[in-house]
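1. A predicted structure for the sequence below; I have some questions about it.
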Amino acid sequence: MKSKTEIDVIILSFAQNEELKLITQHCINSLMASEDQEIIKFNVVVMESQQEMKPFQYKNTTTIYPEEAFGYHRYMNIGVDITSSKYVCLCNNDLHFHPGWATEILKSFHKYYDLSSASPFCSFHHPKMGFEQDNGIYPGYRSRYEVAGWCLFLKRDIFRLTGKLDENYQFWCADNDYANTLAALKLRHALISSSIVDHLDSCTLDQQAEEAAIAASEFFYLEKKWNHRKMAGWTCV
């Protein structure tokens, strides 16, 4: 019997109210319904920032309430450290997974042996950026183009080369730094246009306007880290 493919899915959540809690649960529900669980097993870890919910566990997940102060990369690193599958998917909570999305990415990994990282196609966002659905793969490192920071699917092995995600980013610019790191190390990334995961327009962030206060310092750090390096496709802005 062919063994299941296991994928560790790490989802960040900040369920400050019932509406945001439902957004996270919808994300999980659509994920679990998206693939045949006899073929693909999702090991779902939710990093929940709303400490008052503890010890609540979202259905079909291990829900963690970190004691550390929030940081997008910090929380993702915790999730990576407590999981062990060959494949890892780093996710926002405001996503809707369409049937077969993971299968399509796995097909691309098997077809293109040097592909280390991928993002699925958002049917709301990517057509506006000039991409066509079901039109093959689009290699590249541009944030919000080929690199959809709200959903990054990667081979765990790349962390042996990249090290942990840079925890200097609390929220903003995390995807830019990820993209630049892959480009610097020549680790190939692509947008998979047959894998559909819709991003529901930052539902959580819209209700957390205070996050904007930290943006300036994170853009400054990104520029300081990368602008002296010259490479096509750099995503410092």
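-> Okay, I see it. Residues are numbered from 1 along each chain as shown.
2. contacts and neighbour counts: CA atoms only from here.
-> Will do.
3. and the helices in the chain?
-> Using DSSP state H, the helices of the chain run over residues 18-33, 72-81, 101-111, 159-162, 174-184, 203-206, 215-226.
4. and the longest one, what does it pack onto?
-> Spelled out, it's helix 18-33. When contacts are defined as 3 or more CA pairs under 8 Å, 6 or more residues apart in numbering; DSSP states H and E, helix 18-33 packs onto strand 95-97.
5. look through the protein and tell me its longest strand.
-> Ranked by residue count under DSSP state E, the longest strand found in the chain is strand 188-199.
6. what's that one packed up against?
-> Checking 3+ CA pairs under 8 Å, 6+ apart, strand 188-199 ends up next to strand 95-97, helix 101-111, strand 115-121, strand 137-139.
7. please identify the deepest-packed of those.
-> Among the helices and strands packed on strand 188-199, strand 115-121 has the highest mean neighbour count (mean count of other CA atoms under 10 Å), at a mean of 25.
8. packing partners for that one?
-> Applying 3+ CA pairs under 8 Å, 6+ apart, we find strand 115-121 packed against helix 101-111, strand 151-155, strand 188-199.
9. how far off strand 151-155 does the first one point, in degrees?
-> Following axes from the mean of the first three to the mean of the last three CA atoms, to 10 degrees, one obtains 40 degrees for the angle between helix 101-111 and strand 151-155.
10. putting a second one here so we can go through both:
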Amino acid sequence: MINIDIIILSYTKNEKLKQFTEQTINTLLRSEDPEQIKFNILVIESNREIEPFQYKNTSTLYPKEKFGFHKFLNIGAKFSTSNLICFCNNDLIFHEGWATSLINAMNKDPELVCLCPYCPVFHGDQPYNFEEINYGFINGINFTGWCFLIKKSIINITGQFDERFKFWYADDDYRLTLKYNQLKNAMVKSAKVTHLGSKTLSSEKISANNNLVLEGFAYYKYKWIHHNFGLYLYDKLKYWLKERYLNFSKKKAA
């Protein structure tokens, strides 16, 4: 039997979002023969107001720390005891045999250490003729930050997820970390998982989203593009002033 630790990040602010998380868990459990593949599911729940609620067939953890996408992935990884870890959003529909397809690809190429599924909605709209195994590091194409499976051993090479990425550009940071360390990543076409599209984030206020984007982009440019701390501070100030101006204009118009 193959064990896969599943780490699901959830923010259950309302009943609708709770149902999305439950759908993710239920489709996951139906997707594979439990005698062949065992999923050990850990939900990292951001809303501590619903504690001690436990999602069915999971262990549900309520961190005391303030949410950060990479921070919560690191918490999940620390609780992992299996050789394979899959990090997931809570807005997914798993299709039959998705994990088997990833494992088959890994068996075909043992150097593959990070594998991502195929989304029938997103990938189906792309102008690519996908092979079964699609190597590379293109965000959304070869690497899908909403669901990716790794060999736990690569954490010894990459280190923990960079917790300065709180949400936006976290996927870019990890795919570039894999590329920098010359670790093989691929999207597997027959591993089908539908991503319903950031249901939790879309429920946040627009101004909060903008702050997450700008802060993430400033640090992304510092780490992966210009490597200049002075420019990083300048970008942060520039984006902060821009946000303040937009908020002031909205209040004045109202």
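-> Happy to help now that I have it. Note that the structure is a prediction, hence the values are computed from the model and not measured.
11. out of the helices and strands packed on strand 115-121 of the first structure, which gets nearest to residue 70 of the first structure?
-> Residue 70 of the first structure sits nearest to strand 151-155 of all these, at 18.7 Å, using CA to CA.
12. how much does the closest one stray from the second structure?
-> Average distance, strand 151-155 of the first structure versus aligned residues of the second structure after superposition (mean CA distance after the TM-score superposition for the first structure): 0.6 Å.
13. in the second structure, what stretch matches that strand?
-> Here strand 151-155 of the first structure aligns to the second structure at residues 147-151, judged by TM-score structural alignment.
14. ok, stretch 165-179 of the first structure next?
-> Against the second structure, the aligned range for stretch 165-179 of the first structure is residues 161-175 (TM-score structural alignment).
15. now that stretch, how far from the chain's geometric center?
-> Stretch 161-175 of the second structure sits 9 Å away from the centroid of its parent chain (CA atoms, centre = their mean, to the nearest Å).
16. any chance of the helices and strands packed on strand 115-121 of the first structure in TSV, with distance to residue 130 of the first structure too?
-> Output for those, formatted as TSV (distance: least, CA to CA, whole Å):
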stretch	distance to residue 130 of the first structure
helix 101-111	20
strand 151-155	19
strand 188-199	12
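17. any idea which of these gets closest to residue 8 of the first structure?
-> strand 151-155 (9.6 Å).
18. residues near residue 25 of the second structure, how many?
-> 24 (other CA atoms under 10 Å).
19. and it, what's its match in the first structure?
-> In the first structure, residue 25 of the second structure lines up with residue 28, judged by TM-score structural alignment.
20. in contact with its match, which residues?
-> Residue 28 of the first structure makes contact with 59-60, according to CA atoms under 8 Å, 6 or more residues apart in numbering.
21. hang on, the earlier thing: need the helices and strands packed on strand 188-199 of the first structure in CSV with distance to residue 146 of the first structure, can you?
-> Converted to CSV, those look like this (distance: least, CA to CA, whole Å):
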stretch, distance to residue 146 of the first structure
strand 95-97, 17
helix 101-111, 14
strand 115-121, 7
strand 137-139, 7
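22. by contact count, what packs against the lengthiest helix in the second structure?
-> As assigned by DSSP H, the longest helix anywhere in the second structure is helix 229-253. Secondary-structure packing of helix 229-253 of the second structure (3+ CA pairs under 8 Å, 6+ apart): helix 206-221.
23. for the helix it packs on, which outside residues touch it?
-> Residues outside helix 206-221 of the second structure that contact it (CA under 8 Å, 6+ apart): 164-170, 173, 201, 227, 232, 235-236, 239, 243, 247.
24. map residue 70 of the first structure onto the second structure.
-> When the second structure is aligned by TM-score structural alignment, residue 70 of the first structure is paired with residue 67.
25. how close does that match sit to residue 48 of the second structure?
-> Distance of residue 67 of the second structure to residue 48 of the second structure, given as CA to CA, to the nearest Å: 11 Å.
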